[in-house]
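> predicted structure and sequence below. I'll ask about it afterward.
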Amino acid sequence: MAAGPLVPGYRIRCNVVVKRLHPAWLVAAVAFVALVGAAGFRATPGVLIHPLHDEFGWSLGTISLAVSINLLLFGLTAPFAAALMERFGIRRVVAYALLLVSAGSGLTVFMRHSWELIALWGVLVGLGTGSMALAFVATVTGRWFVKRRGLVTGVLTAGGAAGQLIFLPLLAVLVEDHGWRSAALTVAGAALAVVPLVLWRLRDHPSDLGVTAYGAEADAVPPPLVGGAARRALGALRTASRTPAFWLLAGGFAICGATTNGLIGTHFIPAAHDHGMAEPTAASLLALIGLFDIAGTIASGWLTDRMDSRVLLGWYYALRGLSLLVLPALFAATVRPSMLVFILFYGLDWVATVPPTVALCREYFGSSGPVVFGWVFASHQFGAAIAATATGVLRDRLGNYDLAWYIAGGLSITAAALSLMLFKSRRPVPAAASPVAVAA
């Protein structure tokens, strides 16, 4: 009988521990898992370009066009998805997005023509992944966190890198041992598996659980919504586009997309294969970029809470440009130490640009910052789409990727200059401003 009183005491202690954990952290954890589940497709194009070319005879330019459409829709969907999340809720939008990714990837096993690749890879998966783009991260952190926003932004952004780390080596082995269709079905299954968790645990607002955002004042009230989702997204773009800061952020982020998703993410594995490196080995190197990306993005979030985001962006882009200029000399049939140094450095820098960019959108555009960031992210994907196709065409015509690396290096240094020019446009908007009331 002595054991009886211990059980209530144990429960009391457990309840105390549970109450100390703010619900925002659980929401962030579910969002992280959702981002990992949707990240499988980001790992897919690099390992499937050569298998699709070998089976169907499609040129690298044609396959890259499908990737470009995906990247473009990925970006253009983001601001509308951010507005839809504000109108209909995060949980509902994310669940539908994961279903689109699963359908688009799974149905590729039945395709026979290049237009089907464009429709599935480009349109369906583009719409699905775009609805879970980095505007999703900005929405979650904007609603659920006041303190630790930069850190959480970094962690959630790293979710995509974690997905790449998990999927890339697995997909490369599946393609080599069982064909590309097994890889496509694996991505479809992973996205589908996350849907029940999102419906079960993801919450739209702190008020749904009777709490305030983490670090917010007890009487904090969220700003009211203005108009419908499309109206809000377009209104935010119209207002933001009248400011120099928007164009500087969008220009730098377009170059960011061109030098990451469009270039390295799509063409690193085929480029390494051109130099005699086995595709599973090249995929493992790209996965290592994802591993270091996790550390780099979290560290960038921590720095964003403590340093001027303009300075951080300037350093990130400048160092990325210098690394791309030396990349052509690093490729070989085997992995050399110099290539590992590049992988480590590029991984740390990969999406380290996201936390300071989100912070600057919030600083300049107030409560409409997440939606404005959606448009800035659209420019990121526009740059990625151009780079993916242009690089594939360059490879078809020149027989190598060298010129693409040099152009990307020069563009990254240009992005550093654009970031530093933000100091001349330093006109922050009050945090409570509505997207319609933001001053031009």
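It's in.
> please count neighbours and contacts with C-alpha atoms only from this point.
Will do.
> what segments of the protein are strands?
Under the criterion DSSP state E, the chain carries no strands.
> which ones are touching the nearest residue to Ala385 once chain neighbours are set aside?
Distance criterion C-alpha to C-alpha, 6 or more residues apart in numbering; nearest residue to Ala385, sequence neighbours excluded, is Ser68 at 3.9 Å. Residues near Ser68 by C-alpha atoms under 8 Å, 6 or more residues apart in numbering: Gly122, Gly262, Ala384, Ala385, Ile386, Ala388, Thr389.
> just give me the closest of those to Phe136.
Taking C-alpha to C-alpha as the measure, Phe136 lies nearest Ala384 of these, at 18.9 Å.
> which ones are touching that closest one?
Taking C-alpha under 8 Å, 6+ apart, one finds 68, 71-72, 254-263 in contact with Ala384.
> how does it look with 7 Å?
Leu71, Gly257, Ala258, Asn261, Gly262 (C-alpha atoms under 7 Å, 6 or more residues apart in numbering).
> what sits against the closest residue to Ala271 other than its chain neighbours?
Excluding the flanking residues, the one nearest Ala271 by C-alpha to C-alpha, 6+ apart is Tyr401, at 6.6 Å. Residues near Tyr401 by C-alpha under 7 Å, 6+ apart: Ala271, Leu394, Arg395.
> roughly how far does Tyr401 sit from Ile269?
Distance, Tyr401 to Ile269, by C-alpha to C-alpha, to the nearest Å: 11 Å.
> against that first model, consider the following:
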Amino acid sequence: MIARRVVAALGLAQLISWGVTYYLIGGFGEQIAADLGWSRGIIYGGFAVSLLVMGLTSPLVGRLVDGRGGRDVMVVGAMVNAAGCAGLACSHHTGTYFASWMILGLGMRLTLYDAAFAALARIGGPDARRAMSEITLLGGLAASVFWPLGHILSEHFGWRAALLAYAGFAIVTIPLHLVIPNRRYAVAPRHDAPEPALPRAADPRRVRFGGALYAVITTGANFLNAGMSAHMIAVLAGLGLSLSVAVWIATLRGIGQSAARLCEVLFGGRIDPVDLNLVACLFMPFAFIAGLFGGASKEMGIAFALLYGACNGILTITRGTLPLVLFDHRSYGTLVGGLIVPSFILPAAAPLIYAVVIDRAGNASALYLSAGIATVTLVAAAMLKVLFPEAGPSAARSPCLDTTHLGKKS
């Protein structure tokens, strides 16, 4: 079992880390553009560059967490996040601005969910599922906390001082990350204990195929998340809702996301992650279909926001828990670090792609595009369910499971 104080500290660190990095552009982007006179392409291009850096550094970070543990990696990440925020606060030229976002891209990969999931898998092994779900509860509130906080700070002190404060918040996460134990999962052998189940992808060929399906699912979910984060309000307004109504309906996405994650924490432990992933992917296309009617009916707009938020919230959790049942947990960081590279690189283009689609084909076309991507994700989830079913209680011990180190700490 992972200690409650570790989960609480890591959950709070996720809330702060997401708030001062990933959601930074949503809170300050327009202010930076207005103050410096830069185009939105430059402002939001910096964020896109950070996502590319996350993808390029992902395999290395995954190996570092496997080898050194999450504590050292995430402490360094907190310092890198602070440097990136301070760099943005001091930016007067595009070169400094983009360099700061590149620094933040590395910091985000070192501190956000994927690093945290790998850290939990290293210390909790197959038992890390609940802890993964629990830290997303606080992480999911990052925008709700830091968007208004950032607005208050910038109103009183300006956006540069607000970003320096964000650098300070990033430093505050260092003692939280130091709570993570620097050990590797091990279970003392017991004669009456059930034998550990085989990873469902137990041979190289199945690892490759299962990994490909996992990559499709995570990339599709992240692409939709990036596109909706940038354009959800504009799409709802473009379909006929007033801007104020579109804004408050879009905020319901966060409520749906947090509610779904809470349900998963309370009741999801009995549900196979592959099944849970399939259910979320199954309802995702219907969310975007409901959105098509959002302009004519506020109720359908509300259904769109809540249902999409719920599906996205669950998929964030299964992104961490699927590898626990599919692959050997001892190589979690290394393997997943490679598989999620496309889920950072391709979504970096999502805001621009959605903007082009909306400009050329209308707001409804953005929802048709989203429904199509959600359907592809659903097909991959269904294939994962069919090809990697849940093992029975009599599953044999994994032939690749080394038992010589059990009961020892690394």
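Ah, there it is. Everything numeric in this text was worked out from a predicted model, so none of it was measured.
> please state their TM-score.
Here the TM-score for the pair of chains, by TM-score structural alignment, normalised by the length of structure 2, is 0.79; 383 aligned residues with a C-alpha RMSD of 3.6 Å.
> related to what we said a few turns ago, out of the contacts of Ala384 of structure 1, which is most surrounded?
Neighbour counts for the contacts of Ala384 of structure 1 (other C-alpha atoms under 10 Å) peak at Leu71, which has 32 neighbours.
> hmm, which of the contacts of Ala384 of structure 1 are common to structure 2?
Here is what carries over to structure 2 from the contacts of Ala384 of structure 1, by both residues aligned by TM-score structural alignment, their matches' C-alpha atoms under 7 Å: Gly257, Ala258, Gly262.
> can you lay out these as a markdown table showing distance to Ala417 of structure 1?
Shown next, in a markdown table, are the kept ones among the contacts of Ala384 of structure 1 (distance: C-alpha to C-alpha, whole Å):
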| residue | distance to Ala417 of structure 1 |
| --- | --- |
| Gly257 | 16 |
| Ala258 | 16 |
| Gly262 | 21 |
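> Ile166 of structure 1: which of those residues is nearest?
Relative to Ile166 of structure 1, the closest of the kept ones among the contacts of Ala384 of structure 1 is Gly262; by C-alpha to C-alpha it sits at 20.2 Å.
> the closest one and Ala388 touch, don't they?
Yes - using C-alpha atoms under 7 Å, Gly262 of structure 1 makes contact with Ala388 at a distance of 4.4 Å.
> helices along the stretch 201-350 of structure 1, start to end?
Using DSSP state H, counting those that start in this stretch, the helices of the stretch 201-350 of structure 1 run over 229-240, 244-257, 266-274, 279-304, 309-326, 337-349.
> output the contacting helices and strands for the fourth one.
In this structure, helix 279-304 of structure 1 packs against helix 149-178, helix 266-274, helix 337-349, helix 354-365, with contacts taken as 3 or more C-alpha pairs under 7 Å, 6 or more residues apart in numbering; DSSP states H and E.
> residue in structure 1 matching Ala310 of structure 2?
The equivalent of Ala310 of structure 2 in structure 1 is Leu348 (alignment by TM-score structural alignment).
> would you mind measuring the gap between the ends of stretch 52-61 of structure 1?
Terminal residues of stretch 52-61 of structure 1 are spaced 12 Å apart (C-alpha to C-alpha).
> need the contact partners of that stretch.
Stretch 52-61 of structure 1 is contacted from outside by Ile49, Thr389, Gly392, Val393, Asp396, using C-alpha under 7 Å, 6+ apart.
> next, the contact list for the closest residue in space to Ile317 of structure 2 that isn't next to it in sequence, please.
Nearest residue to Ile317 of structure 2 in three dimensions, chain neighbours excluded: Ser133, at 5.7 Å (C-alpha to C-alpha, 6+ apart). Ser133 of structure 2 is in contact with Arg261, Val265, Ile317, counting by C-alpha under 7 Å, 6+ apart.
> and Ser133 of structure 2, what's its match in structure 1?
Residue correspondence, TM-score structural alignment: Ser133 of structure 2 in this structure matches Gly154 in structure 1.
> separation between its match and Leu165 of structure 1?
16 Å.
> got it, and Ile69 of structure 1?
Note on Ile69 of structure 1: its distance to Leu165 of structure 1, by C-alpha to C-alpha, is 24 Å.
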